[in-house]
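Undergrad: sequence below, structure please.
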Amino acid sequence: MALWWISVVSLAGWLWLLLGQGFFWRTDVRLPPPAEPGVWPSVCVVVPARDEAEVLPSSLPSLLAQEYPGRAEIFLVDDGSTDGTGGLARQLAERQGGLPLTVASPGEPPAGWTGKLWAVRHGIALARARDPEYLLLTDADIAHGPLSLRDLVASAEGGGFDLVSLMARLRVAGVWERLVVPAFVYFFAQLYPFRWIGRPGTRTAAAAGGCVLLRTSAAVRAGVPEVIREAVIDDVALARAVKGGGGRIWLGLAGDVHSVRPYPRLGDLWRMVSRSAFAQLRHSVLLLAGTVAGLALVYLVPPVALVAGLGSGVWPVAAVGGLGWLVMAGTFLPMVRYYGLGGWWAPLLPFTALLYLLMTVDSAVQHFRGRGAAWKGRTYARPVGDASSAADPGRRP
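TA: Presented below is the predicted three-dimensional model:
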């Protein structure tokens, strides 16, 4: 009877997620309708880069080759690289030509700044000397189609948006990437439904840091990047700052913007998720416990109920568990298809959710061991004033 009621609650949860969470599972949220301006606004592209020599030859040329009708230039900020990232960027620009490229270095970040945001601050300061109407903040591992910048600006102009962000397609070449990556985007959309983000009057705000077109005036009005200088999950913090300052924002799935960074081993993906998972929970033990319980109830109960029901001959339990698993796989299928994978990957979501549950717990363990939010040789402590379970258990993630 206990398993019966638990499986019923799990199924009810899935029916609510299916219909009441902004249709997060749909993958048709693409760039808003464009409007080509009579005079194309100027754009400065800011690329923070730390030890990116491995991926830069696959990404930077795509920025240099942008077919943009207005004035555009690139500022690559070398954030203390030790692998020759800055020199390689100059070589690529000299070899290919295209948009003007400036390579600069801000030095080590001062206390109270993450390395990436210190580099972004430096890049924005250089860019603002050119008085651009827009800033394109993009990561060093992101490759853009030749019309990417043009399409982003046209959509921002057409919709009157202050921030337009695309969730870049991540690489899904290996088995572990195929198992973990689509679920990463699926979980993100479940937490921040894209349709709610672009709707005026809603509190939901998020962006995808790999590709963010930001109106300069909105950045100034929101105090970006200074106001988010300690944020580990900087893209969500950026979107909240812009929307909180009265700006209109939009986030959707990309067509011709993709990440070239490989994650061939489970350990690579594990570190990608675990380095910021506990920060997403505001370093709160109570939120961690609730997240673990929620993941287990929603993702693990349906297959457990199906197997237990079949094994014990309790068919109602098996039926409810099977139906919950079916709804789960059905909501995941569009994301699986978006990544060009076969439909048989969709029923594997419970196993992937278990991996994410373990990654989240590991993120908390690493935090309490003093190794949380570690990335490329830097470890970031919890920001001052961040919620903890004792200080602010009710603060929303």
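Undergrad: from now on I want contacts and neighbour counts done on CA atoms only, so please keep to that.
TA: Fine.
Undergrad: which other helices and strands does the helix or strand where residue 165 lies contact?
TA: Using DSSP states H and E, residue 165 maps to strand 163-169. Judged by 3 or more C-alpha pairs under 8 Å, 6 or more residues apart in numbering; DSSP states H and E, strand 163-169 is in contact with helix 148-159, strand 211-215, strand 249-259.
Undergrad: please identify the buried residues of the helix of greatest length in the chain?
TA: What stands out as the longest helix in the chain, according to DSSP state H, is helix 315-338. In terms of neighbour count (16 or more other C-alpha atoms under 10 Å), helix 315-338 has its buried residues at 317-336.
Undergrad: please apply the same query to stretch 46-57.
TA: Residues of stretch 46-57 classed as buried: 46, 47, 48, 49, 50, 51, 52, 53, 55, 56, 57 (neighbour count, 16+ other C-alpha under 10 Å).
Undergrad: who are the contact partners of residue 256?
TA: Under the criterion of C-alpha atoms under 8 Å, 6 or more residues apart in numbering, the neighbours of residue 256 are 144, 145, 148.
Undergrad: got a list of contacts for the longest helix of the chain?
TA: For helix 315-338, the external contacting residues (C-alpha under 8 Å, 6+ apart) are 3-4, 7-8, 10-11, 14-15, 18, 25-27, 182-183, 186, 299, 301-310, 342-343, 345-349.
Undergrad: same list, the buried residues of stretch 46-57, but as CSV with distance to residue 379 and secondary structure please.
TA: CSV is the format used below for the buried residues of stretch 46-57 (distance: C-alpha to C-alpha, whole Å; DSSP: H, G, I helix; E, B strand; the rest coil):
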residue, distance to residue 379, secondary structure
46, 23, strand
47, 21, strand
48, 18, strand
49, 17, strand
50, 14, coil
51, 16, coil
52, 18, coil
53, 21, coil
55, 23, coil
56, 24, helix
57, 27, helix
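Undergrad: this structure: helices as residue ranges?
TA: With DSSP H as the criterion, the chain has helices at 2-20, 56-64, 85-96, 115-128, 148-159, 175-191, 194-197, 216-222, 234-244, 266-280, 285-295, 301-312, 315-338, 349-368.
Undergrad: before we move on, the earlier item: the strand holding residue 165 to helix 148-159, inter-axis angle?
TA: Between strand 163-169 and helix 148-159, the angle comes out at 140 degrees (axes from the mean of the first three to the mean of the last three C-alpha atoms, to 10 degrees).
Undergrad: hmm, back to that, now the longest helix of the chain, how far from the centre of its chain.
TA: 25 Å (C-alpha atoms, centre = their mean, to the nearest Å).
Undergrad: same question for stretch 220-228.
TA: Distance, centroid of stretch 220-228 to centroid of chain: 20 Å (C-alpha atoms, centre = their mean).
Undergrad: mind listing what's buried in stretch 182-190?
TA: Residues of stretch 182-190 classed as buried by neighbour count (16+ other C-alpha under 10 Å): 182, 183, 184, 185, 186, 187, 189, 190.
Undergrad: before we go on, could you also do this sequence so I can check it against the first one:
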Amino acid sequence: MLLFFTAFSLLFLLSCAYRLRQVVAAIPALSPSPSENQSLSSHPPVAIIVPAYNEADNIATCLEAILESARFYPGSTSIWMVDDQSTDSTWTIAQTVQNSLTETDPPLHLVAGQDRPSDEIWVGKNWACAQAIDQQTAADHDSTYLLFVDADVRLEPEAIAAAIAQADTEAIDLLTCCPAIQCGCLAEWLVQPIIFTVILIGFDIRAVNDSKSESAFAAGPFMLFRRTAYDKIGGHRAVASEVVEDVELARRIKGAGLQLQFLAGASLISVRMYRSWADLWEGWTKNIYAGAQRNLFGTLSLAVMVLLLCTLPWLLLGGLGIKALLLDWDKWDGLILALLGLALMAQVDLRRIGGRASGMTARYWWLSGLGGLAVAAIALASIIKTETGWGWTWRGRPLQTVHQNPLD
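TA: Just a heads-up that it's a prediction; the model follows:
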């Protein structure tokens, strides 16, 4: 029995590594391309929108990086930071950045977020983004592109120019990127590499980038819309009640017959999504089940998948060790040990392949067993939270109002 499960675990890991290698190889890269920038007959104007809620730790470095990237871009830029009624010093810090600008810097507009309409359902950053668009539209009607950047994102100087060049030369209506995922604590190293590996395996980016396919996916930290396409699908107002608004916006782009492109942007864009286990737990339990369109079978399959990929080989290795201590070492145990060694090497290979798109190294790969348990627990908790509304929050704000009756 131990030999059977070991062989199954190895074959499953190898098949997933093969699929991941194909997917990653097919993701186009967003990279600095002076030749493309020079080939543009003009440099279309772009408005950069930054929704922020309790981002005191991030907002200064985020805005400074955006300003540097905007300076690098030859075209007209404007930056709109919306403080979604933060209870920390986000607004004060943003004002400090604004006051430090010179006349030659791109304009930085600060928008004080208003109360959400009492007769409408708005969740997440949708209300903040909608307010920014209203303000930007009233002040600046000629922006060809709208770039939405999360406050925990850091742009390299060439990022905006490279994205505009790619979108403009290839007539892309929504360009979105997988940034480099930064990890700074144990919880992040446990969970982030596994979740992004599973996302890459589950979402075939070749289909996402195929205009003939209905498959759609987007990464909320960096989304560049052609303004006409954004208006056509109704923008963030059309997805006001969607918790995972980035994927829903991508689906609407595809549904409208518009062009979606998902790129690997790790060389120009980075993000540290969560800084503690509590933040990580709240964020991913908010997103996973909702992002799967509340597909119970799909989310349970994800939990099983990560246990098979990450935890099973370590359980089998522990079982083999216990057997060797308590029972005799028989002729098959050497083969089982060798197969388990190959399975663990396949886990390292998965980390390395996924890292080509996400920027994460194979560091701490040996924590995969515990990481698999953590991700499976997150997936199950996401189902419970989303269906019941119990503890389903983002930054402490409840999300259960999305459903009239959470228990339906």
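Undergrad: list of residues touching the strand holding residue 165 of structure 1?
TA: Strand 163-169 of structure 1 has contacts (C-alpha under 8 Å, 6+ apart) with 142, 152, 155-156, 207-215, 239, 242, 247-255, 257-259, 339.
Undergrad: which part of structure 2 matches it?
TA: Mapped onto structure 2 using TM-score structural alignment, strand 163-169 of structure 1 covers residues 174-180.
Undergrad: tell me, how many residues neighbour residue 297 of structure 2?
TA: Residue 297 of structure 2: 10 surrounding residues under other C-alpha atoms under 10 Å.
Undergrad: same deal with residue 80 of structure 2?
TA: Residues lying near residue 80 of structure 2 (other C-alpha under 10 Å) number 23.
Undergrad: show me the residues around the corresponding residue of structure 1 for it that make contact.
TA: Aligned counterpart of residue 80 of structure 2 in structure 1: residue 75 (TM-score structural alignment). By C-alpha under 8 Å, 6+ apart, residue 75 of structure 1 lies in contact with 44, 45, 46, 47, 101, 102, 103, 104, 123, 126, 127.
Undergrad: can we see that at 6 Å?
TA: Contact partners of residue 75 of structure 1, counting by C-alpha atoms under 6 Å, 6 or more residues apart in numbering, are 45, 46, 101, 102, 103.
Undergrad: that one and residue 369 of structure 1: what is the separation?
TA: For residue 75 of structure 1, the distance to residue 369 of structure 1 equals 37 Å [C-alpha to C-alpha, to the nearest Å].
Undergrad: likewise for residue 277 of structure 1?
TA: As judged by C-alpha to C-alpha, residue 277 of structure 1 and residue 369 of structure 1 stand 15 Å apart.
Undergrad: and the two? which has more neighbours close in?
TA: More crowded of residue 277 of structure 1 and residue 369, by other C-alpha under 10 Å: residue 277, with 24 against 9.
Undergrad: now do the same for the more buried one: its match in structure 2.
TA: Using TM-score structural alignment, residue 277 of structure 1 lines up with residue 288 in structure 2.
Undergrad: please apply the same query to residue 371 of structure 1.
TA: Counting by TM-score structural alignment, residue 371 of structure 1 corresponds to residue 390 in structure 2.
Undergrad: again with residue 56 of structure 1
TA: So residue 56 of structure 1 corresponds to residue 59, using TM-score structural alignment.
Undergrad: give me every residue that touches its match.
TA: The contact partners of residue 59 of structure 2, by C-alpha under 6 Å, 6+ apart, come to residue 151.
Undergrad: from residue 51 of structure 2, how far off is it?
TA: Residue 59 of structure 2 is 10 Å from residue 51 of structure 2, by C-alpha to C-alpha.
Undergrad: ok, residue 83 of structure 2 next?
TA: Remark: distance between residue 83 of structure 2 and residue 51 of structure 2 (C-alpha to C-alpha) = 6 Å.
Undergrad: try residue 263 of structure 2
TA: In terms of C-alpha to C-alpha, residue 263 of structure 2 sits 22 Å off from residue 51 of structure 2.
Undergrad: and if you look at residue 374 of structure 2?
TA: Distance from residue 374 of structure 2 to residue 51 of structure 2, by C-alpha to C-alpha: 29 Å.
Undergrad: swap in residue 138 of structure 2?
TA: Residue 138 of structure 2 sits 18 Å away from residue 51 of structure 2, taking C-alpha to C-alpha as the criterion.
Undergrad: if we can go back for a sec, which one of the contacts of residue 75 of structure 1 is nearest residue 88 of structure 1?
TA: The closest of these to residue 88 of structure 1 turns out to be residue 103 (C-alpha to C-alpha; 10.1 Å).
Undergrad: and the closest one, what pairs with it in structure 2?
TA: So, by TM-score structural alignment, residue 103 of structure 1 is matched to residue 110.
Undergrad: for its match, grab the count of nearby residues.
TA: Applying other C-alpha under 10 Å, we find 18 residues neighbouring residue 110 of structure 2.
Undergrad: what residues does it make contact with?
TA: By C-alpha under 6 Å, 6+ apart, the contact list for residue 110 of structure 2 reads 80, 81.
Undergrad: again, 8 Å this time
TA: By C-alpha under 8 Å, 6+ apart, the contact list for residue 110 of structure 2 reads 80, 81, 82, 83, 94, 95.
Undergrad: residue in structure 1 matching the last one?
TA: Residue 95 of structure 2 maps onto residue 90 of structure 1 when the alignment is built from TM-score structural alignment.
Undergrad: spit out the contact partners of that match.
TA: 101, 103.
Undergrad: what residues does residue 366 of structure 1 make contact with?
TA: residue 372.
Undergrad: follow-up on the earlier one: now the strand holding residue 165 of structure 1, how far from the centre of its chain.
TA: Relative to its chain's centre, strand 163-169 of structure 1 lies at 9 Å (C-alpha atoms, centre = their mean).
Undergrad: what's the answer for stretch 181-201 of structure 2, then?
TA: 11 Å.
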